[in-house]
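Colleague: Sequence below, structure please.
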Amino acid sequence: MQPSASPYEERLTAPRSWWLVCLLVGVSMALILLPFGTLALLGGLAGGTAVSAVVASSYGSARIRVVGGSLIAGDARIPVSALGEAHVLDPEEARAWRSFKADARAHMLLRAYVPTALRVDITDPADPTPYVYLSTRDPERLAAALDAARTAA
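Modeller: Down below sits the predicted model:
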């Protein structure tokens, strides 16, 4: 049983292949600095790997949470009372909603390496945002958590 304080929490971590790319960036930096000597080569390897790893980690640090009657998606905090119906999107539908079906006014927490998503309508008439698009690995569970938070509020 999950604790009632946080019925849903997900971190949209970067895929494992990105960490290999970080190492390859470090190797590239090392090769670029090879003419300047061994110390520069080692510095390029360490520095290039570290900088690219920080970038990959920060991009993959986005979180989606349902806590205390609110949906927290990245920097956005939306009360569940302002949310309407949640639509589970399979990979093909998710691709459509992040491309040709997308609305420029929508709030999107988009990670292209996560194939599935959840689209949640915004029902607040004062908010011009039509919906929230959330890349998530478990859209059914997120939709259930939002429904549970809505009924509890």
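Colleague: make it CA atoms for all contacts and neighbour counts henceforth
Modeller: Fine.
Colleague: Which residue is the nearest non-sequential neighbour of Ala153?
Modeller: Closest residue to Ala153 apart from its sequence neighbours, by Cα to Cα, 6 or more residues apart in numbering: Gly69 at 6.2 Å.
Colleague: quick one: the one you found and Ala148 touch, right?
Modeller: No - using Cα atoms under 8 Å, Gly69 is not in contact with Ala148; the gap is 9.4 Å.
Colleague: picking up where we left off before, list the contacts for the residue nearest to Ala153?
Modeller: Pro79, Val80, Ser81, Ala149, Arg150, Ala152, Ala153 (Cα atoms under 8 Å, 6 or more residues apart in numbering).
Colleague: and the two most separated of those residues?
Modeller: Spatially, the most separated pair among those is Pro79 and Ala152, at 12.3 Å (Cα to Cα).
Colleague: this one next, for a side-by-side:
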Amino acid sequence: MPDYRERLWPTPRIYVATLLLIPASILVLAPVSMPAGIVTGVVLYLALVGSLAMTAPLIEVQGGRLRAGRAEIALTVVGEAVPADEEQARVERGTGLDARAFLVIRGWIKPVVRIPVVDAADPTPYWLVSTRRPKELAAAINRSRRPDVQESGA
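Modeller: Sure, this is the predicted structure:
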């Protein structure tokens, strides 16, 4: 059983907004063929919904490893995870972002967790991961880390 597991599905608002593909296709193709516009709009919408569902990354803490999307890292080489909500999350994703950081962020999910990488051989300073439950993810990471890696006060 994983210590933490979350799929970063798009919000329902994203699916509703993408419905605009259907009338847009109808408007473009109506002068040529109304049925072609309807069919094209529905096919485009279904393709977009399918791609959003298929590309929703999985965030998982299990067996001493953190998996974020297609990437994995051993929790023995990470520091203390720090959750960020509201204003701090905006800073983490914006002006406070290090260009070398590894990102698994989604625009429709505001909170993030910052996970420092303490491996001196790794050029990535930290991972920044979107999550709807930042405190739970940070707690799962911090519980799963090896005790000899934990930092004092950082």
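Colleague: re the thing from before, what residue in the second structure is paired with the residue nearest to Ala153 of the first structure?
Modeller: Mapped onto the second structure by TM-score structural alignment, Gly69 of the first structure lines up with Gly64.
Colleague: other SSEs contacting the longest helix along the first structure?
Modeller: As assigned by DSSP state H, the longest helix anywhere in the first structure is helix 38-59. Applying 3 or more Cα pairs under 8 Å, 6 or more residues apart in numbering; DSSP states H and E, one finds that helix 38-59 of the first structure contacts helix 16-33.
Colleague: got the buried residues for the helix it packs on?
Modeller: The neighbour-count check on helix 16-33 of the first structure (16 or more other Cα atoms under 10 Å) flags Trp19, Cys22, Leu23, Leu24, Val25, Gly26, Val27, Ser28, Met29, Ala30, Leu31, Leu33 as buried.
Colleague: And for stretch 85-101 of the second structure?
Modeller: Neighbour counts over stretch 85-101 of the second structure (16+ other Cα under 10 Å) mark Asp85, Ala89, Arg90, Glu92, Arg93, Ala101 as buried.
Colleague: Show me the contact partners of whichever helix or strand the fourth one is part of.
Modeller: Of the helices and strands defined by DSSP states H and E, Glu92 of the second structure is found in helix 86-93. The set of residues that contact helix 86-93 of the second structure without belonging to it, under Cα under 8 Å, 6+ apart, is Ala84, Leu97, Lys110, Pro111, Val112, Leu128.
Colleague: Give the PyMOL command for selecting the buried subset of those residues.
Modeller: The PyMOL selection below is limited to those of these classed as buried (16+ other Cα under 10 Å):
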select buried, resi 84+110+111+112+128
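Colleague: Which members of the contacts of helix 86-93 of the second structure occur in strands, if any?
Modeller: Secondary structure from DSSP state E places Ala84, Val112, Leu128 of these in strands.
Colleague: Distance to Leu52 of the second structure for those - can I get that in CSV?
Modeller: What follows is those, written out as CSV (distance: Cα to Cα, whole Å):
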residue, distance to Leu52 of the second structure
Ala84, 25
Val112, 20
Leu128, 21
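Colleague: List just the nearest of those residues to Leu137 of the second structure.
Modeller: For those, the nearest to Leu137 of the second structure is Val112 (9.4 Å; Cα to Cα).
Colleague: Surely that closest one is in contact with Leu97?
Modeller: No - with contact defined as Cα under 8 Å, Val112 of the second structure does not count as touching Leu97 (11.9 Å).
Colleague: Now the helix or strand following the longest helix of the first structure on the second structure. Mean distance?
Modeller: Beyond helix 38-59 of the first structure in the direction of the C-terminus, DSSP H and E gives the next helix or strand as strand 63-67. Compared with the second structure after the fit, strand 63-67 of the first structure shows a mean deviation of 0.7 Å (mean Cα distance after the TM-score superposition for the first structure).
Colleague: State the next helix or strand along the chain beyond strand 63-67 of the first structure.
Modeller: Past strand 63-67 of the first structure, the next helix or strand by DSSP H and E is strand 70-73.
Colleague: Need the contact partners of the helix or strand that that following strand is followed by.
Modeller: Next along the chain after strand 70-73 of the first structure, taking DSSP H and E as the criterion, comes strand 76-79. Strand 76-79 of the first structure has contacts (Cα under 8 Å, 6+ apart) with Gly69, Ser70, Leu71, Ile72.
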